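Q: please work out how this folds:
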Amino acid sequence: MSDLKLETLTLLRDLSVPFPSPREAEIAYQVLRVDDEPPRSGVTKKLVLNNNILEVSFSGKEARKVRVGLGAFFDSLLLVTETIQQFGPPEPTYSHYHD
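A: Model (predicted):
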């Protein structure tokens, strides 16, 4: 009997989400970065802010779990963008914590 070692593939999905301004991208980044994927999901999410582009990377071993993670991310992203639209363009800077 031969030893057959099956490699487990890692699925990777990269997304770039453009925003009208760097400030709006920063708001989305700050809101979306606080929620890590649950450890039991087997999915890893990485967010990077690049000027007005939010770069998102999902990886995992099971396509179904990556799909669920992406769906949850898009639900949250939609909520953030709708909230920004509802309240209008944000101030260019946020100085609440500065005197």
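Q: from now on I want contacts and neighbour counts done on CA atoms only, so please keep to that.
A: Fine.
Q: residues near the closest residue to residue 12 other than its chain neighbours, how many?
A: Using C-alpha to C-alpha, 6 or more residues apart in numbering and skipping residues adjacent in sequence, the residue nearest residue 12 is residue 59, 4.4 Å away. Look at residue 59: counted by other C-alpha atoms under 10 Å, it has 20 neighbours.
Q: Proceed likewise with the subsequent sequence, for comparison:
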Amino acid sequence: MTALVAAAAPAFPVARGRPVSRPRHVPGPGEDAASKIPRLESRIHVFALCVPFPSGLEAEIAYGSLAPDAEPHGGAVEKQLTVSGSVMAVRWRAKDPRLLRISIMTFLDQLSLVMQTMRRFGPPVSR
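A: Predicted structure coming up:
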């Protein structure tokens, strides 16, 4: 029976054989101190990506395939696509990091499909 008592962990921290009480949470004047720390959800998160292509025409083709896709989260995520030379740039802004991540992953899946399709058809012919 003594072994069972010795193996049991005390419910509270013990110092010199006496229980030690945990400090109480005391909020600051008029508000909780934790509310002064900016939360991830209240910040604007930005992610930018540059995708190089072999030619400006291929960048324009990819842009034309990817730009029409609207964000499914009702304006919670802003996405901008631009083309400069042979580089397509994408920029996202969102308050919710989870929705931002979903938008980026969805875009990368679509970009991968566009690039595979372009590779299968070969280099584009100038008009």
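Q: need the contact list for the aligned partner of the residue nearest to residue 12 of structure 1 in structure 2.
A: Structural alignment places residue 59 of structure 1 opposite residue 93 in structure 2 (criterion: TM-score structural alignment). Residue 93 of structure 2 makes contact with 44, 45, 46, 47, 77, 78, 79, 100, according to C-alpha atoms under 8 Å, 6 or more residues apart in numbering.
Q: for the residue mapped onto residue 107 of structure 2 from structure 1, which three-state class applies?
A: Aligned counterpart of residue 107 of structure 2 in structure 1: residue 73 (TM-score structural alignment). On the three-state scheme (DSSP: H, G, I helix; E, B strand; the rest coil), residue 73 of structure 1 is labelled helix.
Q: so residue 73 of structure 1 versus residue 9 of structure 1, what's the distance?
A: As for residue 73 of structure 1, its distance to residue 9 of structure 1 is 22 Å (criterion: C-alpha to C-alpha, to the nearest Å).
Q: with residue 32 of structure 1 instead?
A: From residue 32 of structure 1 to residue 9 of structure 1 the distance is 27 Å (C-alpha to C-alpha).
Q: who's more crowded, the two?
A: For residue 32 of structure 1 and residue 9, the more surrounded residue by other C-alpha under 10 Å is residue 32, and the numbers stand at 15 against 9.
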